[in-house]
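Asker: I would like to see how this sequence folds:
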Amino acid sequence: MDPNSPIESEPSGSENSFIKPEPLDSPIVAPSISGVASTQLSPNIPTTHLSASGASLSPDPSTSTPQAERGTPTSPNVHIKTDPEIEQKESSESPDIESNSTDYLERLITVNVPETLETGVTIGIDLLDQLKAKLSTFQNADVDVWLETINTLKESAKPTRTVVGVVGNTGAGKSSVINAILDEERLLPTNCIRACTASPTEISYNHSDDPSQLYRAEIEFITAEEWIKELQILFNDLIDGNGAVSRDCSNADSEAGVAYAKLKAVYPHKTKEMIAEGSPQEFANEPAVRGVLGSVKTLKESSAKSLYSRLQHYVDSKEKITGHEHKKRNVPMEYWPLIKVVRIYTKAKALSTGAVLVDLPGVQDSNAARAAVAEKYMKSCTGLWIVAPITRAVDDKTAKSLLGDSFRRQLKYDGTYSAVSFICSKTDDISITEAVDSLNLEGEFAESWDRAKELQASVSSSKSLLEKLTEEKDALGERVDEIEAQLDIWEDLQSQLSSGETVYAPFEKSRKRKRPSKSLQSRKSRSPYGSDVDSVHGIDDNDDDDEAYEDNSSDKENSQSIEKGRPLTEDDIDEKLAYLRAQKREIRDERRGLDAQIADARKQMREAKSERQEILDEIKVRCIQGRNDYARGAIKQDFAMGIKELDQEHAAEEDDAAFDPDQDLRDYDEVARSLPVFCVSSRAYQKLTGKLQKDDFQGHGFMSLEDTEIPQLQMHAKKLTEEGRASNCRRFLNDLTQLINSMKLWASNDGTQSTLTDVEKRREEMHLRKLLNDLETGFDTSIKESVKLLKDTLQEHVYSVFTSSIPAAIAAAPNTASGWSAPKQLGGMVWATYKATVRRNGVYSGASGPHDFNAELFDPISRNLATGWERAFQRRLPAVLDEFAAKAKKQLKAFHEAAQDRARQRHTNVSGIVTLSSQILAHMRTIEQLPITLRAVITDLQREASRQFTPAICNAMQYAYQVCTEERGPGSFNRMKAAMANHVETARYTMFNEATDTVKEQLEAMCRTVQKRLSDEMEDMFNTIFRDYMKVLVGTTVDRHAKLPPQELAMRANVNDFLQHCDSMFAPVLGETGVDERMETTCTTQESGANSAVESQNENSSDMASIKLEAPTETRVSVDRPDDKEDVIPGLEHDSTLAEADELMQQQIRAQSESVECE
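Answerer: Coordinates of the predicted model:
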């Protein structure tokens, strides 16, 4: 098509007909829906400009086409006479070819396995890199746009993050559970001071392969402004009415004690006098502190132990770490009060798929900056894990209370009840006796208990036998010692006799003596027959002294009355030595028999002990599993009952007369079943994996890692990421499909593709513009209807509750305020807590628990609103978005079928139609993804809006908080109570309206954001459709008389060839190899079709010279007029010239343009 043709010119003042949303007064910003949504995929076609009224540039049927000519979809042929061969060639092209060169890619998009999709994304990124290299061989404006589009698409392939918040009370074992999930003995930092000083800790996967950076951490510190605000609160808590440090600073649990501990941690050399005389600004400006505030400290280590040690330096007390409490002069500055958030990066397999665990210490932190960070994480959490010790989880009804009513209600506002998982920790902490009794397992284990008792008796019997045998063996050892001593004496006598000396028998007499208290090892060193007798399973063979015994050894010489003084002969000595040696052999044989008996007794005792331990382990396993099952069921039911109570509370307050407590508002059994509950033992898991070597912990009762349920929890963490990963991958692959299709249309365009005459092109363009206008109008109408439904839903379920609940809140406000200062026994606060709360703008968590004046004032509205809010955002609004997607897909399908039928009837660019069919499927997948993406946008914005109620109440209460904070001296508490009561009485008539109006503005801004996102997305899609269909069905946008440079033609041919075959890159992902035969056939068909089109165009051009001329300068056009006259140009006479037809069509187009401008 000639770009200078009037058909290309747009009417002045025209604008896009998609809804123009109201200005975004709110600062709400939503993330981009698609990585390439805002990038035009074609540099050739200008953005279409459509009128605000929805009119198109196609001729108005009422003015340009007679009514009788608009009856059927078929049209007459306005043609130039051509060679019959060409007509035969055109008719030989089958319009039924549906081959598709992105077959593998489109099949891959339907896969549900995230790992497979991610492999496809990796291949897609490689494909884009190759495509960039081929495009870079030639440079012009078109190539620059394509390169920018490719880079944008690559950016959208970044992995998604799935944030999982981990919450629980102090002592719940959160840190141990997280360390076990990470497969680390100790990585998560802990703090020994107070639970409220802990920082939010984010743990995510470390993608670095540098051995020196396998473990990384980032410590972000609060800013100077945030520290000054914190110091102001600390000074107010610490300084009394006389301007001195309060005496309560020595009480660690008091507000003054907490403030003093923080100040001394950061400023260890400041005395009480220096603190009293200082100011927050002066303290914040000290060089050591100023150098830390607002900074981020990065730590890199090769081991978890090293990183943990360095983290402790920042997050824990130096007093604990150094142990140099007495060296006050050398006490270093501590950093824990200044930390905002800690981020840890580790190569834990549980986090490898994108899960991010966040240890949340609580949103009512004493530090406002940390509380804000915790609140931010809560808003962005995809999952929420609640940790409680199993010994308290059931008794404390933790699943039902969910850490407080306000926390539970906020889950309902956020729509995260379905994202909650419950973790019962410390399952190894169990009393078998209590468990058997509580679980009624006595009968089940009766035989096991009896057998265990028998085995215990056997162990005791074996122990007694061992002691007896050991004593006998020891006695034999004594006799051996004596015989060896006598052998030494007689051998000496034998030696003396041999040397010629006269020897006499030694004198021996019976004597009574105690058994020597020598160790068996010492005897063993003297006697080759000695053997060590080990203690067996706690039996100490050497603990008891033996009774005195008689030495009954007497030799034959004594029995034969050998007289002392008679010299010994050689025979006497030989006889004596023989006797002693025989006696020694006899004892040795006897000891061997005892050794065998001892070994057998030990074996029996070991076997009995082992069998008994196995029985006890089985009983323990059964008790642990039984308690786990009981706790799991009880927690599921408590969780469901907690939701039921909220539902009934709202239903009763909404319509007390119609409320039926026996009528369930939802399937609470399904709610219970859907709650994931894990009963874990982090210590047993770490012990079984070879950690905790220094801990004397026996993992009895845990036969395998699966018994600890940590592996199941790790798998659960991975599974939470699957939906987001798959969705992100499909979005990328779908956008890649669109890009490939659009680039194929562009790359195959060499300026010679069009086979239509100028008249035919204008006629086809007018028809296509009419179809496009209908599509645009349909999109326009669907967006308007959807936005209206969004607003109607909010009015019905949210705004109406505002109106009905505000009077109740106004009426309850005075009593709520007076309750804060009531006597403690009636639920009121003591002066110190009341003072600390007003100093912190009504929000404080101390020893007496959390307090939130603002939330309590708003509670009458919040209770009534929770269910309606949940219904609107979790059910109705998603349904509206799904309905929009269904309508848009239906409209898109109708448009494509109409355009495709027209093209087949005209035998227009069959191969191009195949590409358009693939492209339209990609567009439909984009539309299917829109509700999912917009639900995420709405979720983020509504979570933010739901948190604006109490800040608005807080702003309205500022005057009262300031007045109460400034009160000093005698009677100050009474004056504080009076000031609070007076202010609440005055402000209650306006502050609730102000709070709800604030949120209403946020929600209206949300509607405008959704409206704009829908309009932008559908407009981008429409522009792509306009370009692609115009290119394929009407003809090239390149000047048909212009020639592309040879270098560009070569580059386009190279790109086109690559795009025609790149789909085979995805075959291995689907388990297939090589190039699919169908794809090869498709490429051949498309190539032959393109060649035929070029040949047809060339032949048609040459045939133009042979057309019969009625006048020297005019070419006549033969107009066939069949029964269907839909597209006959009004006013065009039979046998009119080409110039006349062209001029007449231009006049009609100009008239149509003027009509559009007037409208």
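Asker: only C-alpha atoms for contact and neighbour calcs from this point on.
Answerer: OK.
Asker: For the most centrally placed residue in the chain, give me its contacts.
Answerer: Residue closest to the mean C-alpha point of the chain, counted by C-alpha atoms, centre = their mean, is residue 162 at 2.1 Å. Residue 162 sits next to 354-356, 381-383, 720-721, 724 when contact means C-alpha atoms under 8 Å, 6 or more residues apart in numbering.
Asker: Likewise for residue 594?
Answerer: 469, 472-473.
Asker: What of residue 414?
Answerer: 379, 870, 939, 942-943, 946.
Asker: Make a markdown table out of the contacts of residue 162 and add distance to residue 157, secondary structure and neighbour count.
Answerer: Converted to a markdown table, those look like this (distance: C-alpha to C-alpha, whole Å; DSSP: H, G, I helix; E, B strand; the rest coil; neighbours: other C-alpha atoms under 10 Å):
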| residue | distance to residue 157 | secondary structure | neighbour count |
| --- | --- | --- | --- |
| 354 | 13 | coil | 21 |
| 355 | 17 | strand | 25 |
| 356 | 18 | strand | 25 |
| 381 | 21 | coil | 20 |
| 382 | 20 | coil | 21 |
| 383 | 23 | strand | 23 |
| 720 | 19 | coil | 19 |
| 721 | 15 | coil | 24 |
| 724 | 12 | helix | 17 |
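Asker: compare with the first, here's sequence two:
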Amino acid sequence: MSWRGAAYETKSRGQARPANAGPSRTRRPDEPISSIEDNSQQSEERDSVRSSTPSVSVNTPDGSETRFPNTSLQNPSSALPEQDDAENVSHRFQGLRLGTHSSPSSSQGLDLGSMRAALPSVESASPRQTPLLLAGGSPASFGGRRRRSSSVDIRPYNVRDEVPPQDRFHNSEFQRAFAHAKSLMGRLTEVLGSSTLPLEPDSVIRSLRDKAEELSHFRCPPTRTVGLVGDSGAGKSSLLNSLLDFHGLARTSNSGAACTCVVTEYRHHDSADFVVDVVVFTEDELQDQFRNMVHAYRYNYFHSADMESQEERLHWADQAKLASDTFKAMFGDRFTADLLCSVNSETRIVRTLLRWAVDSSPIRDIDKHAVKNSLEDCSELLMKLTSDHGAAHGPAHWPYIKNISVHLDSYIVSKGLVLVDLPGLRDLNSARRNITERYLLDCDEIFIICPIGRAVTDEGVMNVVERARQARLSNISIICTKSDQIRADEAQRDWRGAQAAEIQRRKDLLATAEGELAKIREPLDELNDLDDLFEEEEIQKARLYERLERKGAEIENIKFELQRYMITERNALVESELQALYRDKIPGGVLYVFCASNTLYWDKRNLRSRVRALPFLELSGIVAIRRHCMALVSESQLRAASKYLRDDIPNLLSNIKLWVRTGLESADAGRKQAVQKAISLFGDRLRTALVGNSSPLDDLSQALIDTFDDRVYQRRQIARWTEGAVQAGQVWSSVTTYAAFCRQYGTYTTAAVGYHCWNEEAMKTMNGDLAHPWDNLQEEVQRLLHNTRVAISETQDRVVSRYLDIALQDFPDSIHPLRNALKSRRRILVGDVEELGAAFEAEVSKLRTKALSGLRTSYFGESMELSYWKANCEHGPGSWARKKGIINGTLGNEQLFRELMRKFKCNFGELATQLDSDVLASVEEYLEDIENTLDMIRSENVVQESERDPEFKARVAHEADELEKAMEYGVKPVLRELGLD
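Answerer: Below is the predicted model of the structure:
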């Protein structure tokens, strides 16, 4: 007999009374309903329900407290998501109050039959079986009820709530001061606009109002570029989607064999729409690509049978296929291979293809500056621009596109970053591969993307690290994707030892919990088999669902902890191996390694509660990568924000105070005229001191050029360097894989000889001779730039002390704000010059890479390009000797190094001249601002303007005083505390 039959004797009108029922007892409001722990306790449970049916309440819209036991997990950070079923159950219970027929609430509430109706229908899924727990499912999907608690954070996840890096820029006090200052500028803008005076085009107060408005909208400029590079399928696009927090924005796979990635930049703009800017290849750039592809196809077609090795035949077959696929994508059915195989010359074929490209390019019909209102529309446009459509849809766009910029309102790029999706360095399309190599030199951080399963052996990672080493780039990080792809049985087999034992322990916990779950299902299944339940049975069923929910949550938690353990352990293992492989190859020896799962991120990103989502998102690794990216811009953002608080706002405030005090000074007309003349003399003297023949800026570019000439150019030893290159070429001549290295333009890895970069080895003597002179050059450049900044400061101080104090002796109220304005403006100028100097040093560092590295896009690599190409075109008997003759002949020509040094000197001179021009432009802007500031005192028009609206002038004066106090007591202490004053 079932437990139900033994416990009950009669059933009438939906009510039941236990056979051995004792005196009725009313349950206290705070008395919890006992739970059913096992079958041995069922008799006790039946005894407890002999009394009147206890009152059971749930959360109501007005926030009344539930009386169901709290089944939330002990550790909220490990709490797992609750899905739509749980939400539906909760909503169905909202407002319900259940009680006995005799209870006061019965007339206002529902009976237990209604409670059952509020539960999810078990029979709808499986008529006679308790719902099974699905991996990754919600505990609430059993039909249990979820109770809301005011102590649980049910807000959805928001990227903007992520914990920022712990640095000075993200310091909470600094951020509050920064935000407060911007709000003060907004208030000041309103006050400065509260008169008709700013409506006059040439009014001074209008220019001050415009400046205040500009400062109220101040944003730190984008200062860091992060490039993501990796082989096809590594997960770059998916990672970008996760970092940007826009699901499905970037395409996640190539749809055509010839469809390589297009350089795609992601930049910020403060708008909800998406703006896509497209830059296309020029005709000359297309012609170069066509020439290489036509030659590759024809060479493979006419000479494949004469090639010496299977490897060589495969190389040219791949190049031919790339050419054919690209031309089909560009021209559709108009292109046939017969054109490439014809008797026409390669030049004539290239001319024909170029004419087709110009006449029928689909890119002509594309808006180069497209604005899209939705994520879906933007994603569709990107897909159109970067994928093949097939002949039915017309020619593809991607072969014509050089790069794409996407402007969007994403949190990570709003912090000053530009994220760039780059083609792989092993791309068969040499034009796009070279674009990537050049772009890497401009990146402030390089993320090498690879799947975690092959991270340690990934050739793409090694390829980028080696190029970074040649370019002396120290800003390298590795991101291993697909970190969630790990199975317990495989991990247990691979790891063994303590890790395997820990996995087994967690698996045993899971098996035990699932066994306990099965025991709870048994009485539930029997109750679900019954068509009509006693009220006491309804209570029993509710309790069982309670237990089922708690046990389900426990199981899901065990699963999550097992997953977290395996992912964390595997991540640490991979990071350790990658550090051992590559850390010493990176200048500075600092290598960051991250592991990420885009699948885990998006599976849990939109859970209803951020508390439930956060453990998964942290485990996905995306949050940590975003935090690292934000830290990259912290110092540059700190400098910009500090300049804003320390110099830009005080400079505006000083000018406003000068405007307010204009006309308040008392002096006779003759004295005023003398003051105006003295102030004009001060302005003239300052201009002469800064941009005259004897100014500290007069010979800056020439001093830099002379330093380069003395430290580097005069140290050239062309004959010695040529000899070293010839000797390197002779060493290569003995390797059996000579042809393979030629096909890879000198940079390759083989099992027989390992990794070699012929260009780098040919330049070894040259680099050895110039290493110390280059260090001396860098030191001298830094000294010259430092002296320039000091001279600018000292020049202004000298002119101010000599000419300004005497000029304003009859205007004492104007001396202080004018001095403050000059001081802050001087600091702005010095800061600008410092930034220009830093940018110059960065460009000089890139120039060193172009001149002294063996990269394919370096001066040396570009000079060797034609020789490698000619060597690759040699085939048939004796081709090996001819290949060596071509390469060695180029290396033995002294013109190779002579031309290299000429380019080096010429480009350094261009950089120095550009720096001189930029510094002078900053000085001119500074002098123009100083002239405008001086006009506050000497211009009669300004005097008349300031006196036309006394009430307005009083408001401005009051606001300026309040702003000064706010800056003095609210902002400056923070700057001092952080060492930024």
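Asker: sorry, back to before: point out the ones among the contacts of residue 414 of structure 1 that are inside helices.
Answerer: Applying DSSP state H to those, the entries found in helices are 379, 870, 939, 942-943, 946.
Asker: following the helix with the most length in structure 1, which helix or strand shows up next?
Answerer: The residue-count maximum for a helix in structure 1 (DSSP H) belongs to helix 570-654. Toward the C-terminus, helix 570-654 of structure 1 is succeeded by helix 668-674 as the next helix or strand (DSSP states H and E).
Asker: and the helix or strand just after that following helix, how far from structure 2 on average?
Answerer: Sequence order places strand 677-679 as the next helix or strand after helix 668-674 of structure 1, per DSSP H and E. Once fitted to structure 2, strand 677-679 of structure 1 is off its aligned match by 3.3 Å on average (mean C-alpha distance after the TM-score superposition for structure 1).
Asker: by contact count, what packs against strand 677-679 of structure 1?
Answerer: Judged by 3 or more C-alpha pairs under 8 Å, 6 or more residues apart in numbering; DSSP states H and E, strand 677-679 of structure 1 is in contact with strand 420-425, helix 570-654.
Asker: Run the chain-centre distance for the helix or strand that that strand is followed by.
Answerer: Downstream of strand 677-679 of structure 1, the next assigned helix or strand under DSSP H and E is helix 682-688. Distance of helix 682-688 of structure 1 from its chain centroid, counting by C-alpha atoms, centre = their mean, to the nearest Å, is 24 Å.
Asker: and if you look at stretch 288-306 of structure 2?
Answerer: 40 Å.
Asker: Over to stretch 692-712 of structure 1?
Answerer: 26 Å.
Asker: Of all the residues in it, which ones are buried?
Answerer: Within stretch 692-712 of structure 1, the residues scored as buried using 16 or more other C-alpha atoms under 10 Å are 692, 699, 701-702, 705, 707-712.
Asker: Mind putting the ones in helices among the contacts of residue 414 of structure 1 into CSV with neighbour count and distance to residue 601 of structure 1?
Answerer: Below are those laid out as CSV (neighbours: other C-alpha atoms under 10 Å; distance: C-alpha to C-alpha, whole Å):
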residue, neighbour count, distance to residue 601 of structure 1
379, 22, 66
870, 19, 71
939, 19, 71
942, 22, 74
943, 18, 71
946, 20, 74
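Asker: Please identify which of those residues is nearest to residue 1024 of structure 1.
Answerer: residue 939 (29.1 Å; C-alpha to C-alpha).
Asker: where does that closest one sit relative to residue 809 of structure 1, distance-wise?
Answerer: Using C-alpha to C-alpha, to the nearest Å, residue 939 of structure 1 is found at 27 Å from residue 809 of structure 1.
Asker: Next: residue 61 of structure 1.
Answerer: Applying C-alpha to C-alpha to residue 61 of structure 1 and residue 809 of structure 1 gives a distance of 60 Å.
Asker: out of the two, which sits in the busier spot?
Answerer: residue 809 (21 against 12; other C-alpha atoms under 10 Å).
Asker: For the helix or strand containing that one, which outside residues touch it?
Answerer: In this structure, residue 809 of structure 1 sits in helix 800-820 according to DSSP H and E. The contact list for helix 800-820 of structure 1 (C-alpha under 8 Å, 6+ apart) reads 827-829, 834, 853, 856-861, 864-865, 868, 977, 980-981, 984-985, 988-989, 992-993, 996.
Asker: Could you rerun that using 6 Å?
Answerer: 828-829, 857, 860-861, 988 (C-alpha atoms under 6 Å, 6 or more residues apart in numbering).
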